[in-house]
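Undergrad: mind looking at a prediction? Sequence and model below.
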Amino acid sequence: MKILIVEDDTTTAAYIRSGLGEEGHEADHTPTGIGGLELACTRDYDVLVIDRMLPGLDGLSLVRALRSLGRSTPAIFLTAVGGVDDRVEGLEAGADDYLLKPFAFSELLARLNALNRRTAVHREEVVLRVGDLEMDLIGRRVTRAGCEIELQPREFRLLEYLMRNRGRVLTRTMLLERVWEFHFDPKTNVVETHVSRLRSKIDRPFDSEMIHTVRGSGYVLNAAA
């Protein structure tokens, strides 16, 4: 998941970001409501974590502004303001969930996962992201660190399969079946050749590698460390 944390308590924000990172999620942070509004309107997030008591634009006003602008990204209030009327007000403002401070990170994570699952049912995946690598499945466009990368159709299909299976070792047989639709071994180095070409485009021009060879097993794509 890619998550935006709008929280003016830097200690709390750092704690949440650290926990999410350990779980393999990406998180941006801003301490102000205005910053949250700008980021939520200009970037794509799976879930928003918002404090109610924010400097400038408060959390309630932030969520109301997002909903009035047609932004439907799921939002959870994480706040010390916890009366019944406060929770009702937050949900009626457009939030999807409400969690009181102090909180357990495990519960926050469970609620974030639940919100993401709920919306994923209604959301077709059109953009794949792994670290700073992004693939637009509709526009057939690939970028890394904001730089556009030109791929041939088979290279695009190979990268898509790797990205959809990030962190998973994919064997040569799996790649032949899913990318080339070969259900037999053609006795060629077609996989190795295309992986090498792909590396020359998405790895070598950058500071860190994302496609790794697992000796004797296959290949795995992971976010750059």
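TA: Cool, the structure landed. Numbering: from 1, shown residues only.
Undergrad: CA only for contacts and neighbour counts going forward, please
TA: Noted.
Undergrad: give me the buried positions along the helix or strand hosting residue 200.
TA: Counting by DSSP states H and E, the element that carries residue 200 is helix 190-202. Buried positions in helix 190-202, judged by neighbour count with 16 or more other C-alpha atoms under 10 Å: 191, 194, 195, 198, 199, 202.
Undergrad: list the buried residues of stretch 37-57.
TA: Buried positions in stretch 37-57, judged by neighbour count with 16+ other C-alpha under 10 Å: 37, 39-40, 45-54, 57.
Undergrad: show me which of the buried residues of helix 190-202 is closest to residue 80.
TA: The shortest approach to residue 80 among the buried residues of helix 190-202 belongs to residue 202, at 44.5 Å (C-alpha to C-alpha).
Undergrad: now the closest one: how far from residue 130?
TA: Taking C-alpha to C-alpha, to the nearest Å as the measure, residue 202 and residue 130 are separated by 12 Å.
Undergrad: cool, residue 105 as well?
TA: When C-alpha to C-alpha is the yardstick, residue 105 and residue 130 sit 24 Å from each other.
Undergrad: same thing with residue 2?
TA: Spatial separation of residue 2 from residue 130 under the definition C-alpha to C-alpha is 10 Å.
Undergrad: and what of residue 120?
TA: For residue 120 relative to residue 130 (C-alpha to C-alpha), the value is 18 Å.
Undergrad: structure two is appended below for comparative analysis:
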Amino acid sequence: MRVLLAEDHAILARTIATGLRRQSMAVDIAASGDEAERMCLLAAYDVLILDRDLPVMTGDEVCLRLRELRDPPPILMLTAAGSLEDRVYGLDRLGADDYLGKPFDFTELVARVRALSRRAPKPPSVVHEYQGISLDLTRHEVHVDGRAVELTPKEFAVLLMLIEARGEAVTHRELVRSIWDENLDPRTSAVRATVSRLRGKLGVPDAIVADAGEGYRLCR
């Protein structure tokens, strides 16, 4: 099961994520509302645990925007505002699938996450394949010559763009515009570092070639 936890309190987020991982769940963390929305657009999550009080974009806004998607993830609203009126508002007006107030018992959180995952319809897998690399967009899984490879959301997104280019170069500007924040300093090494880590995880040193003046292309 793949879970996205949108929680800006770093210690709480790490605690929840660690507990869920011990329950055999794959967990990604978003520290702001806009990051949570971007990650949901890049990957298919079985459940989104969404704090209402997030920076940049509130959990309420994220919930409303995700409900416009064709296949939004089931949303468990997690918040300190646990009155009856707040619960009704979250479920009825915002479209959340479940609502859990803070503080909460961790075993109840796990039970609610699993229940949401069971109720959610399972869409057919969308798989991209190229030169022995298989990328399952629905399950957020990657296999290289049959070997499972664990990627971060950004590494996954970069690999998807390279596979879709079918050996043609993808420019640095295209990667930044599609995957990173538009305000990213163009001089930063973030893209180069991500590509370097991705190259290492693919297990072939020259799997991704950097063409001077062109960008990056997949050529295993």
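TA: Thanks, I have the structure now. Treat the numbers as computed from the prediction; the structure is a model and nothing was measured.
Undergrad: tm score of chain vs chain?
TA: TM-score for the superposed chains, counting by TM-score structural alignment, normalised by the length of the second structure: 0.58, backed by 144 aligned residues with a C-alpha RMSD of 2.8 Å.
Undergrad: matching residues in the second structure for the following helix or strand past the helix holding residue 200 of the first structure?
TA: Once helix 190-202 of the first structure ends, the next helix or strand along the chain (criterion: DSSP H and E) is strand 211-214. For strand 211-214 of the first structure, there is no aligned range in the second structure, judged by TM-score structural alignment.
Undergrad: which is the succeeding secondary structure element to strand 211-214 of the first structure?
TA: strand 218-221.
Undergrad: quick one, helices of the first structure?
TA: Counting by DSSP state H, the segments of the first structure that form helices are 10-22, 33-42, 59-68, 84-92, 105-120, 153-164, 172-179, 190-202.
Undergrad: deepest of these, which one?
TA: Mean neighbour count (mean count of other C-alpha atoms under 10 Å) peaks for helix 59-68 among these, with a mean of 20.
Undergrad: and the residue nearest the centre of the second structure, what is it in contact with?
TA: With distances taken as C-alpha atoms, centre = their mean, the residue of the second structure nearest its centroid is residue 39 (3.6 Å). Residues in contact with residue 39 of the second structure, defined by C-alpha atoms under 8 Å, 6 or more residues apart in numbering, are 30, 153.
Undergrad: ok, the nearest residue to residue 158 of the second structure once chain neighbours are set aside to residue 154 of the second structure distance?
TA: The shortest distance from residue 158 of the second structure to any non-neighbouring residue, by C-alpha to C-alpha, 6 or more residues apart in numbering, is to residue 175 (7.0 Å). Distance from residue 175 of the second structure to residue 154 of the second structure, counting by C-alpha to C-alpha: 10 Å.
Undergrad: and for residue 203 of the second structure, the neighbour number?
TA: 11 (other C-alpha atoms under 10 Å).
Undergrad: what is the neighbour count of the closest residue to residue 221 of the first structure other than its chain neighbours?
TA: The shortest distance from residue 221 of the first structure to any residue that is not its chain neighbour, by C-alpha to C-alpha, 6+ apart, is 4.5 Å, and that residue is residue 211. Residue 211 of the first structure is flanked by 23 other residues according to other C-alpha under 10 Å.
Undergrad: what separates residue 178 of the first structure from residue 33 of the first structure, distance-wise?
TA: As defined by C-alpha to C-alpha, residue 178 of the first structure lies at a distance of 45 Å from residue 33 of the first structure.
Undergrad: kindly report the same for residue 56 of the first structure.
TA: Distance, residue 56 of the first structure to residue 33 of the first structure, using C-alpha to C-alpha: 6 Å.
Undergrad: returning to what we had before: and the residue nearest to the centre of the second structure, what's its match in the first structure?
TA: Counting by TM-score structural alignment, the partner of residue 39 of the second structure is residue 39.
Undergrad: and of the helices of the first structure, who's closest to residue 220 of the first structure?
TA: Comparing the helices of the first structure under C-alpha to C-alpha, the one sitting nearest is helix 153-164, at 7.0 Å.
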